[in-house]
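**Q** I need the structure of the sequence given here:
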Amino acid sequence: MDVLLVRPRPDRETIGLQHVMVCEPLELEYLVSNVPDGIRNRVNLEICDMILEKEPFISIVMRKKPDLIVFTGYITHVGTIKDMCAEVKRLFPNSLTGVGGVHAEVVPEDFIDPSLDFVYSRNGIDGFNITLEGMLKGMSPAEIRNNIESSGEMKLSFVYRHPDRESVRKYRSEYYYMFHRPCALIKTSYGCPYNCSFCFCKEITGGKYFTRDLKDVMDELEGIGEKEIYIVDDDFLFSKGRIREFLRLLKERGIEKKFLVYGRADFVAENKDILREFRDQGLQAVIVGLESIRGQDLDSYKKGTDIDVNERAAKVLLELGIELYATLIIPLDFSRKDFSDLTSWVRGLGIRFVNLQPLTPLPGTSIFCEYEDKLLYPRERYEMWDMAHVVLKPEHMGTRAFYLEIVKAYYRIVMRPKNVLALIRRYGLGMNLKMLSGSSRVTMQYLGKVVRGI
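**A** The predicted model follows:
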């Protein structure tokens, strides 16, 4: 039986972070490695990463004539995946199709479509294996769906084999995150222990949080060839005891890697000593959701931090020489003065990288219902939900002007001469030129919004 596992290329309308980062499809690698031993020799699995693949998707399908095609994607991929499935069904009506990933788990109804046979809304690895077993036994799609539905509640423990990184050998050298090249992913926990109102992460596990055994994490790290490691936990900097044990095991095993992690501002502000130890064992950068320069915004987001905490966190990372990748949400009541204040505040803290995201109430989050009647676009314009489009009407300026203020703020922060020279010294001219090329493509997409107003 031939099976294709596909990560689609984003829609052209989607403002693409893939211009500055393309990470490995970890969820598909887990599917490959966790096929039961009893059927592994009866199934031919191939991952097609269409972000990097040169051969057109339809050409691959015509050549492989797969029995099953399973897609992964976010909300921005919903329309694209449905279109790809419809094309598969047109060419090969007997081929079966499925979809998994975080959006399928939280808002599975978005994938209801005649061209999609299976939507893996929980325990995707198990659901995929049930599909394989059912197909090999000659079951109908309806029988397989019934088996998937009766397979039990969401698992809150990690009982799976490590991802099969060899399954993307042809693409591996091209996976990166900004200056971290080449870069591998690892996940050591699931869910988030916090309750921010705008966050999609906590919805994936129904608000539950659980961690992997760190010895198993070390076993996986030892098998990763890349030096740069992106730990994609929703919040790796959570438990002081767990981080210290992580560092102890790194030293005990002689593992030397460079790490990029997510972390909250309050942890960073209060734990300079732990971060210093982590830096000495490879911590290069921390992605921190500073979210806002206004206290009332932080309160409404249920962030549990304040401006002072954010400022202290930025200073700690600056003093330790750890790169800060700051994310900030831009509320729709921002005026030009607010944009100016934000720019001055960020520059004053010495922050060199920002991701400025217009407030986006993602379907599936607790704040979506508050804004559902204020959307600029139909809910079904999935390609627009990239947290870069303005999907709600700005209060103090037009949409075009709002996009332009975002672009101006970004360039005033990231492209100021002092910043550029520091980045060249740290990462080299070649790496910076690649980043400039990628960020310029994103800028052109934004400028297109300024011109067209959509």
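**Q** CA atoms for contacts and neighbours, from now on please.
**A** Fine.
**Q** contacting residues for residue 76?
**A** Under the criterion of Cα atoms under 8 Å, 6 or more residues apart in numbering, the contact partners of residue 76 comprise 10-11, 14, 382-386.
**Q** how about residue 70?
**A** Listed by Cα under 8 Å, 6+ apart, the contact partners of residue 70 are 3-6, 97-100.
**Q** which element is it on?
**A** Taking DSSP states H and E as the criterion, the element that holds residue 70 is strand 68-72.
**Q** which element follows that strand toward the C-terminus?
**A** Next in sequence after strand 68-72, counting helices and strands by DSSP H and E, comes helix 78-91.
**Q** in TSV: the contacts of residue 76, plus distance to residue 442 and neighbour count.
**A** Below are the contacts of residue 76 laid out as TSV (distance: Cα to Cα, whole Å; neighbours: other Cα atoms under 10 Å):
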residue	distance to residue 442	neighbour count
10	13	22
11	14	17
14	10	19
382	19	20
383	15	20
384	14	22
385	15	23
386	12	22
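**Q** let's compare: structure for the following, please.
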Amino acid sequence: MRVLLVHPSALMYSKIFLRLEPLGLERVAAALLAAGHEVSMLDLQVEKPAAYARHLRKCRPDAVMFGVNYLANVPEVIEFAHRAKRELPDCLVVAGGHSVSFIAEHLLKQCDGALDVVARGEGEVVAPRILEADRARLADVPGAVTADGAGPTPALLPGLDEPLPARHLLAHRRRYFIGELDPCASVEFTRGCPWDCSFCSAWTFYGRSYRRLSPDAAGEELSAIREPNVFIVDDVAFIRPEHGMAIADQVERRGIRKRYYLETRSDVLLRHPEVFERWRRLGLEYMFLGMEALDADGLDLYHKRISPDENIRALEVARKIGITVAVNLIADPDWDEKQFRLVREWALSVPEIVHLTVCTPYPGTEIWHTQSRRLTTLDYRLFDIQHAVVPTRLPLDRFYRELVATQAVLNRKHLGAKALAATARIVAANLARGQTNFPRMLWKFPRVYNAGRLYAEHQHPARYRLPEPVPAAMTPRRRELYVHQPAARHPVASRERERTDP
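**A** Reported below is the predicted structural model:
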């Protein structure tokens, strides 16, 4: 079959700080190629929406598959699905990905027949099975949800070594970047997270499982990447220190020279600093730490299972190693002017890059079940961790003024004229190589992060809306939240942080 894979447009946050290659969709593409299909890819993060119509006319696909990892992209995907059905009535139209795995039945009811199937779970497994199935029996496919019913529970990919991403299908690879790592490829060494943060749906999607790419396969993939920079997209990098060291052995043995950016937890860094020290010598430049809160109450609310002191010590360790750290804090809609001021003062007192995201209940998270009845909007487009979707203590317009004022202070700290002077050499080097992603982001902030714009977007009429929250007598058992149901529990990184399902 001729298959067109489509990644939707960039969201607000990724219009400035990063634009990542659609690694998950590239792996799905590789699985479909291995199954004998003819595959093309379209990434609307780097191409204009009009490219979609051109691809439909040019490719005349038998199937169009959308990768939907973010709820805010759902309206766009529904409209694109309708267009596919208008132009190619016999085309099989499928949506899959992280976010839609939690709202499959609702999405099918909402799209008025534009989608034939919503695929739940890992796309490398379910996508080939959907294409090989009889259309009259799609509801029998594990992970497939149709208007006629849902198939069995989706299966986990047996191992991560295959398929390797089909990176050759994307024509605009120089447009992917994260910060000054421009251009930048992405790689996945592990999948899943054994922790259970209340705002996150990674652990509910994967059934709290944790799987690893073999060191040989990791070395092979890194060797094949042409970009000089690599973002390690693992939810938590190097939980198992022996795994990180084994991949480092491969990097050294193969003479791979890259610069790296990764995400991890403070407690993982504190337990195994030697792993990160070694990777620093191999080219690790940046590290993202999701601190989320500065106080113990906030950390407990989010189930971070870490103390404020540990977070601060982790920053000190990273500084000593020589890694630049980006910190994320979650802005609680209950914050007032004093709390925003305290955050600004703290962020200006430390050398690290500090980002703010807004606490957002997503389907698949624990806080969806505890806070969704308080939602002030069901507009998909506002579920982007930049808008407030539950009541704010401050009037909403004032909340956004405080949020943007805080972001602007941090922007001036890292991206303003003084900071630009410090990065002038980096900017010049990127421009000399024809890379403009990083220089462009330095000037975009006022246009994208704008309090008036954020507030006004709440007034826009919403054609497509999230499902109405269902009142529940109690929070569901955690295993009821899982998309995947692994046969056996994988050990968490440390027993003292393990929490048994209720």
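**Q** among the contacts of residue 70 of the first structure, which lie within helices?
**A** Using DSSP state H, no member of the contacts of residue 70 of the first structure falls in helices.
**Q** helices of the stretch 151-300 of the second structure, residue ranges please.
**A** 202-205, 215-224, 241-254, 266-271, 273-282, 296-301 (DSSP state H, counting those that start in this stretch).
**Q** mean deviation of the last one from the first structure?
**A** Put plainly, it is helix 296-301 of the second structure. Taken over the aligned residues, the distance from helix 296-301 of the second structure to the first structure averages 0.8 Å (mean Cα distance after the TM-score superposition for the first structure).
**Q** can you list contacts of that helix?
**A** Where contact means Cα under 8 Å, 6+ apart, the residues beyond helix 296-301 of the second structure that reach it are 198, 292-293, 305-308.
**Q** how about residues contacting the lengthiest helix in the second structure?
**A** In the second structure, taking DSSP H as the definition, the longest helix is helix 396-415. Under the criterion Cα under 8 Å, 6+ apart, residues 333, 336-337, 340-341, 343-344, 347-348, 353-356, 392-393, 418-420, 442, 445, 449-452, 454-455 lie in contact with helix 396-415 of the second structure.
**Q** can you rerun that using 6 Å?
**A** Outside helix 396-415 of the second structure, the residues that touch it by Cα atoms under 6 Å, 6 or more residues apart in numbering are 344, 442, 451, 455.
**Q** which residues does the last one contact?
**A** Contact analysis of residue 455 of the second structure by Cα under 6 Å, 6+ apart lists residue 397.
**Q** change it to 7 Å
**A** When the contact criterion is Cα atoms under 7 Å, 6 or more residues apart in numbering, the partners of residue 455 of the second structure are 397, 400.
**Q** for it, what is the enclosing helix or strand?
**A** Under the criterion of DSSP H and E, residue 455 of the second structure resides in helix 451-456.
**Q** in that helix, what counts as buried?
**A** Neighbour-count burial for helix 451-456 of the second structure, with 16 or more other Cα atoms under 10 Å as criterion, is recorded at 451, 454-455.
**Q** repeat for stretch 4-12 of the first structure
**A** By neighbour count, with 16+ other Cα under 10 Å as the criterion, the buried positions of stretch 4-12 of the first structure are 4-11.
**Q** who touches it?
**A** Outside stretch 4-12 of the first structure, the residues touching it (Cα under 7 Å, 6+ apart) are 28, 45-51, 66, 68-73, 77, 80, 383.
**Q** do stretch 77-93 of the second structure as well
**A** Residues from elsewhere that reach stretch 77-93 of the second structure, judged by Cα under 7 Å, 6+ apart: 8, 61-65, 111, 114-117.
**Q** mind doing that once more with 6 Å?
**A** Contact with stretch 77-93 of the second structure is made by 62-65, 114-116, as judged by Cα under 6 Å, 6+ apart.
**Q** and for stretch 421-440 of the first structure?
**A** Contact with stretch 421-440 of the first structure is made by 19-20, as judged by Cα under 6 Å, 6+ apart.
**Q** starting at the chain centroid, how far to that stretch?
**A** 23 Å (Cα atoms, centre = their mean, to the nearest Å).
**Q** for stretch 273-286 of the second structure, same thing?
**A** The chain centroid and the centroid of stretch 273-286 of the second structure are separated by 23 Å under Cα atoms, centre = their mean.
**Q** contacting residues around that stretch?
**A** Contacts to stretch 273-286 of the second structure, defined as Cα under 6 Å, 6+ apart, come from residues 258-261, 321, 323-325.
**Q** may I see those organised as TSV, with distance to residue 164 of the second structure and neighbour count added?
**A** Listed next are the contacts of stretch 273-286 of the second structure as TSV, based on distance: Cα to Cα, whole Å; neighbours: other Cα under 10 Å:
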residue	distance to residue 164 of the second structure	neighbour count
258	19	19
259	21	19
260	19	22
261	20	23
321	32	17
323	29	22
324	30	18
325	29	22
